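1. Predicted model and sequence follow; I will ask about them next.
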Amino acid sequence: MGMQQQDKVFAGAIPEVYETLMVPMIFAPYAADMGGRIAALRPRRVLELAAGTGVLTREIAGRLPADTLIVATDLNAPMLARAQAAGTARPVQWREADAMALPFPDASFDMVACQFGVMFFPDKGKAFAEARRVLVPGGTLIFNVWDRIEFNAFARDVTGALAGLFPDAPPDFMVRIPHGYHRQAAIEQDLRLGGFTAGAVFETVTETSRAACARIAATAYCQGTPLRADLEGRGPDALSCATDHCEQAFVQAYGTGPMAGPMQAHVVTVAAPTT
């Protein structure tokens, strides 16, 4: 499997670890923030891209009226299956879908939302063009992206620890993908390629990532993200060794008890053209 394909695989044991460990540690605070922003705009038909295990889906299902259509999609069927198993406060539609080839008619939604997913789209301009196509004129695209890894303590510390463990070929997934799409100019260019001609609004949101102990944080990053495939490919014991090594790095940085560290992301909001 090539690196690009490996970066997008959330299968096997990953969905469960992702939902139980990663979601409360780093994703839940941003889902609450995004859910509030979406509810304030009062959309009637919402399409969610890259829904993962449904942390944002659950937020908006609990905040929007029961007659608001919510369609949650993801490329990875195992992630959607975990989202469906977790359930929502009221019914939503779940669909396996590629963000670059959406299976919906033109002007089907008045909002397209995506939490920490656009970084994974191989052709971001094409994905934005699809979002524009399915939006009604004047509809809203809202998404968030992680800021530079330096502003995200846990991800920074894991990446540094793994670089020390594998100095000849440091695992760079966190830098390349989750924290590799934060430059406003690049995002604006891709939005223009997708046909979004209105100026996008960028807001930086700082939150706190938390874990009950170092083992949870190390397991979350090493075993609940596509880092897992990279580590497993380095030898039969590499995944467990990497998890142990990152745990010790966290203990040195944060101690043996509960951990807390800063994290930072950008929320991007842009309107589809009216003509």
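-> Cool, the structure landed.

2. For the rest of this, base every contact and every neighbour count on C-alpha atoms.
-> Noted.

3. And the residue nearest to the spatial centre of the chain, how close does it get to T197?
-> Residue closest to the mean C-alpha point of the chain, counted by C-alpha atoms, centre = their mean, is F116 at 2.7 Å. As defined by C-alpha to C-alpha, to the nearest Å, F116 lies at a distance of 22 Å from T197.

4. Likewise for A238?
-> Taking C-alpha to C-alpha as the measure, A238 and T197 are separated by 47 Å.

5. and if you look at E19?
-> With C-alpha to C-alpha as the criterion, E19 and T197 are 36 Å apart.

6. same question, T20
-> Distance from T20 to T197, counting by C-alpha to C-alpha: 39 Å.

7. Surely M25 and A211 touch.
-> Yes: with the criterion set as C-alpha atoms under 8 Å, M25 and A211 qualify as a contacting pair; they are 5.7 Å apart.

8. Contacts for stretch 1-10 next, please.
-> 76, 78-79, 120, 173, 177, 225-227, 229-230 (C-alpha atoms under 8 Å, 6 or more residues apart in numbering).

9. hold the first one in mind and look at this next one:
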Amino acid sequence: MSNPQSDEVFAGSIPRLYEAYLVPLIFEQYAKGLAQRLASRKLARVLEVAAGTGVVTRHLASLLPDDVSIVATDLNQPMLDLASEVGTSRPVEWRQADAMQLPFADESFDAVVCQFGVMFFPDKAKAFSEARRVLKAGGVLLFSVWDRIEENEFADTVAAALEPLFPDDPLRFMARTPHGYYDVATIQTDLRNGGFVTAPRVDTIAARSIAESARIPALAYCQGTPLRNEIEARNRSLLGQATNVAESAIAKRFGHGQVDGKIQAHIIMAERRE
């Protein structure tokens, strides 16, 4: 009953729950660092793909000089609508776009940035090829992907806790998609197939995911990601129960009150040399 196509759907109440819970839980820690990697480069125009609700966009707008234009895109219009509503410190252009078919001219950006979105692209090499196409010579593609699920403790705990709920049709979203594109050799191959001939720089960075209670990561993962789509596709009435099961498992592993779990990601920078 698993439907990988539903992995790409961030609609309904997901965007607001994603912004309220998941962004501070796991995305904020990496967003500023990603933007900082571009701050020292000479840039005129930056493209962000899979911008989600705009956590990286906000840091780009704050850290990059005001004369650097920023175009932030996402496949899911509801995510962009919320990103625009939350806003940025200076104007950016919000635009719905498919990363595998970018509506921009060749060699029109100095950098393409994507935080934790590549895993959702059905054809990674094609998306990399599109990024390379819109980059100027000397431009960079900068993106992040989560490491294997075992290195991301809240996600791993939630995934394991929900298995008994659906024994005949297990929920595979977390391991399949957010944590399914961690192999560096595969990423390097896809980059080469996308036209990036120079070996990328890869940094593996661990951080801590901290929440005031176990309820927060349970809500974040079960209701603020497409894991919710998987749960509701099996039995819509079990969403609340699944969230409670996840909360109990997190509390059992990390304690009651404030919880603190490891997260880990790969940060990859590939340059278009010609």
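-> Nice, I can see it. Being a predicted model, the structure only gives us computed values, none of them experimental.

10. about what we covered before: same drill for A238 and T197 of the first structure, tell me which one is more crowded.
-> When A238 of the first structure and T197 are compared on other C-alpha atoms under 10 Å, the one with more neighbours turns out to be A238, at 17 against 14.

11. Now check that one against the second structure: what is it aligned to?
-> In the second structure, the residue equivalent to A238 of the first structure is L238, according to TM-score structural alignment.

12. My guess is that match contacts N229. True?
-> No: taking contact to mean C-alpha under 8 Å, the distance of 11.7 Å between L238 of the second structure and N229 leaves them out of contact.

13. which one is H266 of the first structure nearest to, not counting chain neighbours?
-> Computed as C-alpha to C-alpha, 6 or more residues apart in numbering, the closest residue to H266 of the first structure that is not its neighbour in sequence is T204, at 4.4 Å.

14. Contact partners for the counterpart of the one you found in the second structure?
-> Matched across to the second structure, T204 of the first structure falls on T204, judged by TM-score structural alignment. Residues near T204 of the second structure by C-alpha under 8 Å, 6+ apart: 264-267.

15. in the first structure, which of these remain in contact?
-> Checking these against the first structure (both residues aligned by TM-score structural alignment, their matches' C-alpha atoms under 8 Å), the contacts still present are 264-267.

16. Next, format those as JSON lines and append secondary structure.
-> Rendered in JSON lines, the data for these read as follows (DSSP: H, G, I helix; E, B strand; the rest coil):
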{"residue": "Q264", "secondary structure": "strand"}
{"residue": "A265", "secondary structure": "strand"}
{"residue": "H266", "secondary structure": "strand"}
{"residue": "I267", "secondary structure": "strand"}
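
17. Which residue ranges of the first structure form helices?
-> Taking DSSP state H as the test, the helices found in the first structure are 3-7, 14-17, 28-41, 55-63, 77-86, 124-134, 153-165, 173-176, 184-193, 214-223, 227-232, 238-254.

18. Out of these, flag the one nearest A271 of the first structure.
-> Within the helices of the first structure, the stretch nearest A271 of the first structure is helix 124-134; the backing value is 8.9 Å (C-alpha to C-alpha).

19. That closest one vs the second structure, mean deviation?
-> Helix 124-134 of the first structure, aligned to the second structure and superposed, deviates on average by 0.4 Å (mean C-alpha distance after the TM-score superposition for the first structure).

20. what residues does that helix touch?
-> Counting by C-alpha under 8 Å, 6+ apart, the neighbours of helix 124-134 of the first structure from elsewhere in the structure are 99-102, 104-109, 112, 118, 121, 141, 190-196, 272.

21. Cheers, nothing more for now.
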